[in-house]
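> My questions are about this predicted structure, shown below with the sequence.
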Amino acid sequence: MVAYRGKRALDLSIAVPAVALSAPLQAITALVVWARMGRPVLFRQQRPGLHGEPFEMVKFRTMKAPSPERGLIHDADRLTPLGSFLRSTSLDELPTLWNVVGGTMSLVGPRPLLMSYLDRYTPAQARRHEVRPGLTGLAQVNGRNSITWEEKFARDIEYVDNHSLVGDLKIVALTARQVLRRDGISAEDSVTMPEFIGGTA
């Protein structure tokens, strides 16, 4: 699936001003993360991008480092109160705007998941990589982390097959409303989403 003409222009027209306007907030957030959790301030991780090619996604750190000796194994144990606040307000996502500016991500598209998931997708689910991953997407404005993996992937493929300029603008607007309402931050009985084991459809 080829992205519609003007998608990159839309990304830059929103992401570049957003980076500039949010710079003071990003600086304050970085200082708070450093003061409360120490270094590193940023969380960097390889994620699959367009056609599954890896890129480095950047966010503000929200979790303590894994430490079995200290009982810090599961996400629920590692997520800090500050991290929970950053996630609920989506402030942790602000550095990801640089991925959009750099072209490894788009404003709207399927959210980039883990590299380890690549060989777990069905052929249909793997189609989510036919477009650049997004900072937000159709799944995010239709339940975010409160919906199942199957529902999430169905929304991703729906986006791949039907994305458009008007659709992207609508998703951006709905995302802004969802961030303000803090909807769908986590799945039931999980601080984020449970691990994706593998697809069956």
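Yep, that arrived.
> contacts and neighbour counts: CA atoms only from here.
Will do.
> Tell me the spacing between Asp77 and Gly83.
Here Asp77 is placed at a distance of 12 Å from Gly83 (CA to CA, to the nearest Å).
> Neighbour count: those two, which is higher?
With neighbours defined as other CA atoms under 10 Å, Asp77 and Gly83 compare such that Gly83 has more, 21 against 14.
> That one - that's part of a helix, no?
Yes. Inclusion of Gly83 in a helix is indicated when DSSP: H, G, I helix; E, B strand; the rest coil is applied.
> Now name the helix or strand holding the closest residue to Leu135 other than its chain neighbours.
Using CA to CA, 6 or more residues apart in numbering and skipping the chain neighbours, the partner closest in space to Leu135 is Leu107 (5.0 Å). With elements taken from DSSP states H and E, the one containing Leu107 is strand 106-108.
> Check it against this one:
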Amino acid sequence: MKDRFHVTAKHPSFTLLALALLLAGCASTRTAYQPPDATVPAAWEQQQAATAATAQIPEQWWRQFGDPALTQVVETARARNNDLAAAALRVRQAQLQAGIAATALAPTVAGRLSNSASRRLEGGDGNATARSSGASLSASYEVDLWGRVASTRDAAEWTARATTEDREAAAQALAGTAAGLYWQLANLNQRTASSNDSLA
């Protein structure tokens, strides 16, 4: 142990030389990164097909099954659901707000007509009836210099559209839930009937 330690301490240059050669070998093996060639299409090939498939789905899709009982279940759920009714009220409110915001861009015109008659209570020939009539017309318009009124109208219209889409999404989700429960119940009834037939 002493002789080995003495040799290592006496010749430290060998260790440094081996370390330098090792680092030089690692550095010489380094090459620049070459990305692999990949063929990428210019557009998504399935985009047109997906769009066409989505466009073919009818709004009242449950009627396509030709099941009167399913149609009655889904439409009854849509007609009696309180959340859906509240969503319809929000749609109407948003539409009215959009209409009010749109009228702010147009001039406001106001007209007034008046007619009056007066007569003194004392008798005499001088107590003739006095009549007076008048008319007035006024118009006002807010100049939208910075686009505030137009932006308010656009925001109200987009809110009305978004509220309509939310209501339609809720209606479709409700229809899907009602149809799913209907099919689950029909499946259970069919399995029960099959079990009864096998036991008979």
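Structure received. Quantities reported herein were computed from a predicted structural model and do not represent experimental measurements.
> Overlay them and tell me the TM-score.
Structural agreement between the two chains, given as a TM-score (TM-score structural alignment, normalised by the length of the second structure), stands at 0.21; 69 aligned residues with a CA RMSD of 5.0 Å.
> sorry, back to before: could you say what helices and strands the strand holding Leu107 of the first structure packs with?
helix 7-37, helix 97-102, strand 134-136, helix 165-181 (3 or more CA pairs under 8 Å, 6 or more residues apart in numbering; DSSP states H and E).
> Mean neighbour count and distance to Pro48 of the first structure added to those, as CSV?
Rendered in CSV, the data for those read as follows (neighbours: other CA atoms under 10 Å; distance: least, CA to CA, whole Å):
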stretch, mean neighbour count, distance to Pro48 of the first structure
helix 7-37, 15, 19
helix 97-102, 20, 13
strand 134-136, 21, 11
helix 165-181, 15, 21
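> Of the ones you listed, give the one that comes closest to Lys59 of the first structure.
For those, distance to Lys59 of the first structure was read as CA to CA. The smallest value, 9.1 Å, belongs to helix 97-102.
> which residues are contacting that closest one?
Under the contact criterion CA atoms under 8 Å, 6 or more residues apart in numbering, helix 97-102 of the first structure has outside partners Asp11, Leu12, Ala15, Val16, Ala18, Val19, Met57, Val58, Met105, Ser106, Leu107, Leu135.
> how about those residues in JSON lines, adding distance to Lys152 of the first structure?
Formatted as JSON lines, the entries for those read as follows, by distance: CA to CA, whole Å:
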{"residue": "Asp11", "distance to Lys152 of the first structure": "23"}
{"residue": "Leu12", "distance to Lys152 of the first structure": "26"}
{"residue": "Ala15", "distance to Lys152 of the first structure": "24"}
{"residue": "Val16", "distance to Lys152 of the first structure": "28"}
{"residue": "Ala18", "distance to Lys152 of the first structure": "27"}
{"residue": "Val19", "distance to Lys152 of the first structure": "28"}
{"residue": "Met57", "distance to Lys152 of the first structure": "20"}
{"residue": "Val58", "distance to Lys152 of the first structure": "22"}
{"residue": "Met105", "distance to Lys152 of the first structure": "18"}
{"residue": "Ser106", "distance to Lys152 of the first structure": "18"}
{"residue": "Leu107", "distance to Lys152 of the first structure": "17"}
{"residue": "Leu135", "distance to Lys152 of the first structure": "15"}
